[in-house]
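>>> Following is a predicted model, sequence given first.
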Amino acid sequence: MTLTSWVPVPAESDFPVQNLPYGVFEPAGGAARVGVAIGEHVLDLAAALGDEVFARPSLNAFMAQGRRRWQEVRARITELLTDERHRPSAEPALHRLADVRLLMPFEVADYVDFYSSEHHAANIGRMFRPDSEPLMPNWKHLPVGYHGRAGTVVPSGTPIVRPNGQRKPPQATAPGFGPSQRLDIEAEVGFVVGTGSELGEPVALADFAEHVFGVCLVNDWSARDIQAWEYVPLGPFLGKSFATSVSPWIVPLDALEAARVAPPERDHELLGYLRDRADWGLDLTMRVRLNGHQVSEPPFATMYWTAAQQLAHMTVNGASLRTGDLYASGTVSGPEPGQRGSFMELSWGGKEPLELPGGGTRSFLEDGDEVTITATAPGADGVRIGFGEVTGRIEPAR
């Protein structure tokens, strides 16, 4: 029997009752608070559940309560929205999404970005090391990543100012300074930590769902020319730290049970702490649009390293987790040209510019360009689970 809600949910909605993603919204004339999306509405949880933990402008306090509490609240919300008997008490707590302002859903504690798509890593390797193996020797032994800047993680819709920095074209003898000329995106999936861990205590693969609250969409904006000059020997810095955008909705792991798949086949044995015991690959289909025109459809199921393996590796040295930690998958790219998750790949480093409607072309982002990333996944009862969108428009350098 298919679960349905008494709240009207359009057939193509991202937010059926099987989803119930969490976000923070500001109603007209009201204070910011936590809600869940259902169809074209958001349910005010403080009003519907009578719990002050939701009368806050952040999910952090609720996330810190742990998985048992997450599951209890999800079951209660589902009951409220599917049992007609609860309609008289729950309906007044509904707000139309069109009438509210969506805000940053959680306070970011730390931010880590991985590099877990074999297709993306191999494409970058072929571009920059054409006479060598496309993957570095460590790539299939551990999830490669770097620590980013939590303070510049911003909500969807925040304008992205073109960054300035040092740039050194290959033919130049010395670097110059100015606005990035190779501004790019990275279409990624983010994982939000709900409960922390003790310093010195690694988090095992099997404990992934005890710590990770949910999943969002991420655009890790990248200045490729700044990055290329600075990243040797210590890796990404100013070419990445100016902005990372996240979607306003956090889809709970429990909504994604039907989307779980096995990761790609390994061609060698992994070390014990990374050896898969459960399938935590996710069958997400992402879509990247430039100024409303779809340019790519990256498949997340092809990612070599899963979110559970990333979490295990991130903490294997004893690094602790905190509520609000965000870690992202790295650019999602598939095996086909139309499945690449960055303009660096889509234009092959600028050598093969994308052709756009109306006769224009694009290698990297220009001022005024708007990029929107969306994603869907199979859900329970055969429905479609959506993640909303993460959007950003490029503004001129300052």
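In hand now; what should we look at? It should be emphasised that the depicted structure is a prediction, and the values quoted were computed from it without experimental measurement.
>>> Every contact and neighbour count from this point should use C-alpha atoms.
Fine.
>>> just wondering, since we're on Glu269, how far is it from His141?
Distance check for Glu269 against His141: by C-alpha to C-alpha, to the nearest Å, it reads 9 Å.
>>> Neighbour count for the two, which is higher?
For the pair Glu269 and His141, the greater number of neighbours falls to His141 (13 against 10), based on other C-alpha atoms under 10 Å.
>>> Tell me the helices and strands packed up against the longest strand anywhere in the chain.
Among the elements of type strand in the chain, defined by DSSP state E, the one spanning the most residues is strand 384-395. Packed against strand 384-395 by the contact rule (3 or more C-alpha pairs under 8 Å, 6 or more residues apart in numbering; DSSP states H and E) you find strand 160-161, strand 212-219, strand 244-246, strand 370-378.
>>> Ala37: which of these is closest?
Proximity of the helices and strands packed on strand 384-395 to Ala37 was assessed by C-alpha to C-alpha; the nearest stretch is strand 212-219, lying at 13.7 Å.
>>> before we move on, the earlier item: out of the helices and strands packed on strand 384-395, the one nearest Ile38 is which?
Between the helices and strands packed on strand 384-395, strand 370-378 lies closest to Ile38; by C-alpha to C-alpha that is 15.4 Å.
>>> tilt between that closest one and strand 384-395?
170 degrees (axes from the mean of the first three to the mean of the last three C-alpha atoms, to 10 degrees).
>>> Could you tell me which residues within strand 370-378 count as buried?
In terms of neighbour count (16 or more other C-alpha atoms under 10 Å), strand 370-378 has its buried residues at Glu370, Val371, Thr372, Ile373, Thr374, Ala375, Thr376, Ala377, Pro378.
>>> A further structure is provided below for comparison with the first:
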Amino acid sequence: MSTFVDIPVGSDFPLQNLPYGVFSTANKVNRRIGVAIGEKILDLSVVATFYPEYVQNALRADVLNELMELGYDAWNDVRRITKSLLTTGSDLHQNTELQKIALINQSDAQMHLPAKIGDYTDFYSSIHHATNVGVMFRGKENALMPNWKWLPVGYHGRASSVVVSGTPINRPLGQTQPVDGADPVFGPCRLFDFELEMAFFIGGPANKLGERVTTKEAAKRVFGFVLMNDWSARDVQKWEYVPLGPFTAKNVGTSISPWVVTVAALEPFAVPNFPQDPKPFPYLQHDEVFNFDINLIVDIKPEKGTQTTVSQSNYKYLYWTALQQIAHHSVTGCNLNPGDLLASGTISGETSDSYGSMLELSWKGTRTISLGGNETRKFLQDGDEVIIRGFCNGEYRIGFGECRGKVLPTIPFEN
């Protein structure tokens, strides 16, 4: 199949991708759902009548939650018809007047959060990241906590501070303990960090409180994936996390890419699940391959300097799959709702150039990272912009666009 829409060489958004996003334009400020194709956005509200009646209201909505809730079969119907509309010779191809209002330049669009996020959970599913952090703080003999290979470790995050790519993040204030054993001090975070992550949106009708979602059912509950940067105040986190875990060090902001790439688009890039030993409990076991070869790149662009790649990792390094994350999250009967966001945790690879955070890249501040010229870093400075990209490469490229965020100075504290 070929499309009549021009697709630049190396585009993240060929006909095989068709990710969803929510956008607005200067001349039409209401938010609506679109699909990325090349450098265009197909406005689904304009072409909604081409789809079955049962999905039309969802395509005219201003967030993706209603489409997410319709479930797996509806997603397949929408994807199939969208691909048909964008194919050479389609009704849309032959209607040039309709094209003028249905196809929007991405450069003219402002992107928004794709869903109303009711709840956000962050996991800790990269064995290389967990091992690195454990070695730093506990030594090689106790790198992984005893429970780590038995369950997908996670914590409940703050949904209200999840923001779309391009939203600046102010350096947070907080309590820190600069010297072990001394009294804490209050002031701007000194060890500000990024975390290279991916996340997925829950779809399908919500399970009722008390009902579990099995690993077999979970594949039809994954609507699609986004890139994520879970900004972290490392010095604040060190002081506050005992005994209940991350709190204000993690609620300063969580950036996600605006385009939601579906599982259907990623399936051609599936790779074997990460080997697991010991064998998980039966409720966490599944034979289905649900791991993907997604290249992940992190660049840092200083305010007055050169954009430099500091990490090249891959989604395939995750020990626990999305299906296992869903099954464990709901094993107690926790109800998962359409639009809930579940994140991977920092994704690090096996080598030092594939670590997914400054904490690891600088090895707790003992190493210096070169950004070209005379610029070096151990942690993020004000004015730094972090740019995360993700893509699959094969006969064609499936990309996620970018997840960007710039560090702004601390907002002064006033009594």
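Looks like it arrived, so ask away. As the structure is a prediction and not an experimental result, all values here were calculated from the model.
>>> circling back: tell me the mean distance between the longest strand of the first structure and the second structure once they are aligned.
Here the mean offset of strand 384-395 of the first structure against the second structure after fitting is 0.5 Å, by mean C-alpha distance after the TM-score superposition for the first structure.
>>> what angle do that strand and strand 212-219 make?
Note on geometry: by the same axes, to 10 degrees, strand 384-395 of the first structure and strand 212-219 are set 40 degrees apart in direction.
>>> Where does strand 384-395 of the first structure end up in the second structure?
Residues 397-408 of the second structure are where strand 384-395 of the first structure aligns, taking TM-score structural alignment as the criterion.
>>> Now find how far off-centre the matching stretch is within its chain.
Distance of stretch 397-408 of the second structure from the chain centroid (C-alpha atoms, centre = their mean, to the nearest Å) equals 10 Å.
>>> now do stretch 122-142 of the first structure
On C-alpha atoms, centre = their mean, the centre of stretch 122-142 of the first structure falls 24 Å from that of its chain.
>>> ends of it, how far apart?
Between the opening and closing residues of stretch 122-142 of the first structure we find a distance of 15 Å, counting by C-alpha to C-alpha.
>>> quick revisit: out of the helices and strands packed on strand 384-395 of the first structure, which comes closest to Gln171 of the first structure?
Distance to Gln171 of the first structure, taken as C-alpha to C-alpha, is lowest for strand 160-161 among these, at 27.2 Å.
>>> quick one, strands of the stretch 101-250 of the second structure?
103-105, 109-112, 120-123, 154-156, 162-164, 169-170, 173-176, 185-188, 192-193, 196-202, 222-230, 232-233 (DSSP state E, counting those that start in this stretch).
>>> no wait, the stretch 201-350 of the first structure
Using DSSP E, counting those that start in this stretch, the strands assigned to the stretch 201-350 of the first structure run over residues 212-219, 222-223, 244-246, 251-252, 260-261, 281-282, 285-290, 293-296, 326-328.
>>> Relative to Ala204 of the first structure, which of those is closest?
Among those, strand 212-219 comes nearest to Ala204 of the first structure, with 12.3 Å by C-alpha to C-alpha.
>>> quick one: that closest one aligns where in the second structure?
Strand 212-219 of the first structure covers residues 222-229 of the second structure once aligned (TM-score structural alignment).
>>> Just the residues contacting the matching stretch, thanks.
Applying C-alpha atoms under 8 Å, 6 or more residues apart in numbering, the set of residues contacting stretch 222-229 of the second structure from outside is 68, 72, 194-204, 254-263, 343, 388-390, 400, 402-403.
>>> Would you mind getting the average deviation of it from the first structure?
Averaged over the aligned pairs, stretch 222-229 of the second structure sits 0.6 Å from the first structure after superposition, using mean C-alpha distance after the TM-score superposition for the first structure.
>>> which ones are touching the aligned residue in the first structure for Glu350 of the second structure?
Under the alignment by TM-score structural alignment, Glu350 of the second structure pairs with Pro335 in the first structure. Pro335 of the first structure is in contact with His119, counting by C-alpha under 8 Å, 6+ apart.
>>> give me that answer again for 10 Å
The neighbours of Pro335 of the first structure, taking C-alpha atoms under 10 Å, 6 or more residues apart in numbering as the test, are Glu118, His119, His120, Asn123, Pro298, Pro299, Thr302.
>>> Turn those into CSV, including neighbour count and distance to Trp221 of the first structure.
What follows is the contacts of Pro335 of the first structure, written out as CSV (neighbours: other C-alpha atoms under 10 Å; distance: C-alpha to C-alpha, whole Å):
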residue, neighbour count, distance to Trp221 of the first structure
Glu118, 23, 20
His119, 23, 19
His120, 25, 15
Asn123, 21, 18
Pro298, 27, 17
Pro299, 21, 19
Thr302, 25, 22
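>>> now those in CSV, with distance to Tyr22 of the first structure?
As requested, the contacts of Pro335 of the first structure are arranged in CSV below (distance: C-alpha to C-alpha, whole Å):
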residue, distance to Tyr22 of the first structure
Glu118, 31
His119, 31
His120, 30
Asn123, 35
Pro298, 24
Pro299, 24
Thr302, 26
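>>> and the two most separated of the residues you listed?
Asn123 and Pro299 (15.5 Å).
>>> What is the end-to-end distance of stretch 347-366 of the first structure?
With C-alpha to C-alpha as the measure, the ends of stretch 347-366 of the first structure fall 14 Å from one another.
>>> and it, which stretch of the second structure?
Applying TM-score structural alignment, one finds that stretch 347-366 of the first structure aligns to the residue range 362-381 of the second structure.
>>> which residues sit against the matching stretch?
Where contact means C-alpha under 10 Å, 6+ apart, the residues beyond stretch 362-381 of the second structure that reach it are 132-133, 136-137, 171, 190-194, 233-234, 299-310, 352, 355, 357-361, 386, 406-409.
>>> Among those residues, name the buried ones.
Buried members of the contacts of stretch 362-381 of the second structure, scored by 16+ other C-alpha under 10 Å, are 132-133, 171, 190-194, 233-234, 299-302, 307-310, 352, 355, 357-361, 386, 406-408.
>>> how long is stretch 138-150 of the second structure end to end?
Using C-alpha to C-alpha, the span of stretch 138-150 of the second structure from its first residue to its last is 19 Å.
>>> brain fart, stretch 191-208 of the first structure
11 Å.
>>> Sort out which residues of it are buried, please.
Of the residues in stretch 191-208 of the first structure, those with enough neighbours to count as buried (16+ other C-alpha under 10 Å) are Phe191, Val192, Val193, Gly194, Thr195, Gly196, Ser197, Pro202, Val203, Ala204, Leu205, Phe208.
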